[in-house]
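In: For reference, the sequence and a predicted model appear below.
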Amino acid sequence: MPARLPLAFRLALGPELRLWAKAGHAPVLWWRDDDARGPTGPLEQLLSLARRREAPLTLAAIAGPHLTDLVRRVETEPGVEIAVHGFRHVNRQPEGRGFGEIVEGDEVEWVRSQLRATVMAFHRAGVAPSLFVPPWNNLRPQLLEALPDSPLSAVSGFDQNAGVTGGVARLDAHLDVLRWKDGARFRGTWKFLSRMRRLLKQRRLAGQWNQPIGLLTHHLDHDHATWLFLEQFLAIFPIRSRADLMGDAPAEPTALSA
């Protein structure tokens, strides 16, 4: 980290980071970006940012018509991992009941079949993902029951400590750079850094120095202020790869039976 932090970072995080440094530790961060659908201008901006900052990136992708184009675009980006972002990223919740593509009455076997069909689509596109990211971070019980029987070995939601959930490894995001009420926009420097300070303090007090903190972005929804903040943030904090944190080596695409 720079010897002298920018003012906002120094005010929000300086005292906490000094306590970490005194204990001989530094924050462990990883980066997940959601809703990738295909090659776009914002995706190029995201990849350029990750490349310049040498920041490994987990790109949660939707199995849509442009998935193969997306896979081909990022296969030359060595720091980018593709994850499965839901079945089709379609909200099936009744109106007023939030968001999610798995609803209360869905059978586990149906969820299992959806997982398998989606993973097959990724394999046909040329990539063998190991991580599942449910849309809207909605980890329904049926999903957690079905995942251990799928080709996927890990799941990522929001705001829990890394560990095992429902028999699969779990690594969550914690710091959403956007706020969503009344339309996506930058959360704000102070709100973002204040939450990060709380997360750092929780880990320090619990002695969980190596408990990862996940940065969450949505490149298709970033405004100018979001991109500017990310440039600054990634210049300060090193990012670890999801595979490194979970000991998960990328797999080669293999054939799946229907």
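Out: Structure received.
In: contacts, neighbours, all on C-alpha from now
Out: OK.
In: Could you point out the longest strand of the chain?
Out: When the chain is parsed with DSSP state E, its longest strand is strand 29-36.
In: tell me how far that strand is from the chain's mean position?
Out: Computed by CA atoms, centre = their mean, to the nearest Å, the separation of strand 29-36 from the middle of its chain amounts to 3 Å.
In: by contact count, what packs against that strand?
Out: The contact analysis (3 or more CA pairs under 8 Å, 6 or more residues apart in numbering; DSSP states H and E) places strand 29-36 against strand 57-61, strand 213-217.
In: relative to strand 57-61, how tilted is that strand?
Out: Put simply, strand 29-36 runs at 20 degrees to strand 57-61, going by axes from the mean of the first three to the mean of the last three CA atoms, to 10 degrees.
In: so after strand 29-36, what's the next helix or strand?
Out: Counting by DSSP states H and E, the next helix or strand C-terminal to strand 29-36 is helix 41-52.
In: what angle sits between that next one and strand 57-61?
Out: 160 degrees.
In: so the longest strand of the chain versus strand 213-217, what angle?
Out: Using the same axes, to 10 degrees, strand 29-36 lies at 30 degrees relative to strand 213-217.
In: Is it correct that Leu70 is in contact with Arg37?
Out: Yes. The pair Leu70 / Arg37 is scored as a contact, 7.1 Å apart, by CA atoms under 8 Å.
In: residue nearest the centroid of this protein?
Out: Arg32 (2.5 Å; CA atoms, centre = their mean).
In: show me the contacts for Leu43.
Out: If you count contacts by CA atoms under 8 Å, 6 or more residues apart in numbering, Leu43 has them with Ala36, His219, Leu220.
In: what residues does the longest strand of the chain touch?
Out: Identification of contacts with strand 29-36 by CA under 8 Å, 6+ apart yields 43, 55-62, 85, 173, 212-220, 237-242.
In: buried sites along stretch 182-193?
Out: Applying a neighbour-count criterion of 16 or more other CA atoms under 10 Å, one finds Arg185, Phe186, Arg187, Thr189, Phe192, Leu193 buried in stretch 182-193.
In: let me fix that: stretch 204-214
Out: Buried residues in stretch 204-214, counted by 16+ other CA under 10 Å: Arg204, Trp209, Gln211, Pro212, Ile213, Gly214.
In: What is the nearest of those to Glu75?
Out: Nearest to Glu75 out of the buried residues of stretch 204-214 is Gly214 (CA to CA; 22.9 Å).
In: Below is structure B, check it against A:
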Amino acid sequence: MSTRIDWSPLRRELARWRREERVLPIWWRDDDAVAVTPALHQLASLSAELALSVHVAVIPKYAEPALAAFCADAPTLVPLVHGWAHQNNAQAAQKKSEFGHYRPEAPAETQQALDRLRGLFVADLLPVFVPPWNRISPDLIPHLAPQGYRALSTYTPRRAPCPAPGLLQINTHIDPIRWRGGGGLLDPERQIGDLAALLVERREGRQDNDEPLGLLSHHLVHDAAIWEFCRACLSELLTGGAVGADLRDMLGEAS
């Protein structure tokens, strides 16, 4: 795929970053893990090939013990907390979400989610809350840090580094899947153009470049084109001068 699409807008912008000696941090998050599957093996292989950690958002209610053992043997896989049951609790007219509006039982579910995954993954778990569908009620966010969470991760550039005391926000910004079109790869050249434009905004100070630029993937629904785009996009960024970020290091520095 990398030979069939035009990466030149991204390459030009990355070249300018290098000339100006700017640092672009990047990170990778992958959602919806519950079990060891062939797709998870492929995710781990790609992460190792790129030497870039992939932060795997695990659904706590359904997570299997074998997944914890697999992650323990794969040093580039970093487990995070992906909601509780990945259940849509939105009203009929609302966009899908598990925690998009405040429910009295929601704080108990986020605590239960953290406790269960700590029991499975022990020290390998990074206490980062990833709400399903990337939506979370502002009223729930202040509960997370007192429960033991260190960070929150959703989608699109963050509004502030710390949405609540003791809690960082580290979002994702690139999603290669055409969710509204029934799946498959979103138009690659559109993605490249959007990514280059986002880098211009970061370079010009209109977006927060202290937040690592994040790729969001969903290994369970990838086809060959999506896998190849993820590989090619991350490779272009890394060979263009971007620096891979591991949230284990970032949160350690913030403590």
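Out: Ah, there it is. Every value quoted in this text rests on a predicted model; they were computed, and no experiment measured them.
In: whereabouts in structure 2 does the longest strand of structure 1 align?
Out: Mapped onto structure 2 using TM-score structural alignment, strand 29-36 of structure 1 covers residues 26-33.
In: about what we covered before: just flag the most distant two among the buried residues of stretch 204-214 of structure 1.
Out: Maximum pairwise distance in these, criterion CA to CA, is 16.3 Å, between Arg204 and Gly214.
In: quick one on the thing from earlier: name the nearest of the buried residues of stretch 204-214 of structure 1 relative to Val155 of structure 1.
Out: Val155 of structure 1 lies nearest to Gly214 out of the buried residues of stretch 204-214 of structure 1, by CA to CA, at 13.1 Å.
In: right, and the closest one touches Arg170 too?
Out: No. Using CA under 8 Å, Gly214 of structure 1 is not in contact with Arg170, being 11.7 Å away.
In: Leu144 of structure 1 in helix, strand or coil?
Out: The three-state assignment at Leu144 of structure 1 reads helix, by DSSP: H, G, I helix; E, B strand; the rest coil.
In: Please pull up the equivalent of it in structure 2.
Out: Aligned by TM-score structural alignment, Leu144 of structure 1 pairs with Ile141 of structure 2.
In: Give me the neighbour count for that match.
Out: When neighbours are counted by other CA atoms under 10 Å, Ile141 of structure 2 registers 17.
In: who's in contact with it?
Out: Contacts for Ile141 of structure 2 (CA under 8 Å, 6+ apart) come out as Pro163, Ala164.
In: Mean distance between the helix or strand where Glu16 of structure 1 lies and structure 2 after superposition?
Out: Secondary structure assigned from DSSP H and E places Glu16 of structure 1 in helix 7-22. Its aligned residues in structure 2 lie a mean 2.6 Å from helix 7-22 of structure 1 after superposition (mean CA distance after the TM-score superposition for structure 1).
In: Please state the offset of that helix from the chain centre?
Out: The answer for helix 7-22 of structure 1 is 25 Å, by CA atoms, centre = their mean.
In: now stretch 40-51 of structure 2
Out: Centre-to-centre, stretch 40-51 of structure 2 and its host chain are 15 Å apart (CA atoms, centre = their mean).
In: swap in stretch 54-68 of structure 2?
Out: Distance, centroid of stretch 54-68 of structure 2 to centroid of chain: 14 Å (CA atoms, centre = their mean).
In: same thing with stretch 98-109 of structure 2?
Out: On the basis of CA atoms, centre = their mean, stretch 98-109 of structure 2 sits 21 Å off its chain's mean C-alpha point.
In: and what of stretch 54-69 of structure 2?
Out: Using CA atoms, centre = their mean, the offset of stretch 54-69 of structure 2 from its chain centre is 15 Å.
In: what's the span of it, first residue to last?
Out: With CA to CA, to the nearest Å as the measure, the ends of stretch 54-69 of structure 2 fall 16 Å from one another.
In: Does anything pack onto the host helix or strand of Leu237 of structure 2? Which helices or strands?
Out: According to DSSP H and E, Leu237 of structure 2 maps onto helix 224-239. For helix 224-239 of structure 2, the packing partners by 3+ CA pairs under 8 Å, 6+ apart come out as helix 38-50.
In: post-alignment, the helix it packs on versus structure 1, mean distance?
Out: Following the fit onto structure 1, the mean deviation recorded for helix 38-50 of structure 2 is 0.8 Å by mean CA distance after the TM-score superposition for structure 1.
In: That helix to strand 25-33, inter-axis angle?
Out: Using the same axes, to 10 degrees: helix 38-50 of structure 2 against strand 25-33 is 170 degrees.
In: can you give me the angle helix 38-50 of structure 2 makes with helix 224-239?
Out: Between the axes of helix 38-50 of structure 2 and helix 224-239, defined by the same axes, to 10 degrees, the angle is 20 degrees.
In: In helix 38-50 of structure 2, which residues are buried?
Out: Applying 16+ other CA under 10 Å to helix 38-50 of structure 2 flags Ala39, Leu40, Leu43, Ala44, Leu46, Ser47, Ala48 as buried.
In: can you check stretch 5-21 of structure 2 too?
Out: By neighbour count on 16+ other CA under 10 Å, the buried set for stretch 5-21 of structure 2 is Trp7, Leu10, Arg11, Glu13, Leu14, Trp17.
In: wait, doesn't the last one sit right on Val23?
Out: Pointing back at Trp17 of structure 2 there. Yes. Trp17 of structure 2 is within contact range of Val23, at 7.3 Å (criterion: CA under 8 Å).
In: Arg22 of structure 2 and Arg16 of structure 2, how far apart?
Out: 9 Å.
In: got it, and Ser137 of structure 2?
Out: Ser137 of structure 2 is 38 Å from Arg16 of structure 2, by CA to CA.
In: what's the answer for Glu228 of structure 2, then?
Out: Distance of Glu228 of structure 2 to Arg16 of structure 2, computed by CA to CA: 26 Å.
In: which stretch of helix or strand covers the aligned partner of Val119 of structure 1 in structure 2?
Out: The equivalent of Val119 of structure 1 in structure 2 is Leu114 (alignment by TM-score structural alignment). In the assignment (DSSP H and E), Leu114 of structure 2 maps to helix 106-121.
In: returning to that earlier point: next, format the buried residues of stretch 5-21 of structure 2 as a markdown table and append distance to Gly119 of structure 2.
Out: Putting the buried residues of stretch 5-21 of structure 2 into a markdown table (distance: CA to CA, whole Å) gives the following:
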| residue | distance to Gly119 of structure 2 |
| --- | --- |
| Trp7 | 44 |
| Leu10 | 42 |
| Arg11 | 44 |
| Glu13 | 44 |
| Leu14 | 42 |
| Trp17 | 43 |
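In: coming back round to it: now intersect the buried residues of stretch 182-193 of structure 1 with the strands, please.
Out: Of the positions in the buried residues of stretch 182-193 of structure 1, Arg185, Phe186 sit in strands, assigned by DSSP E.
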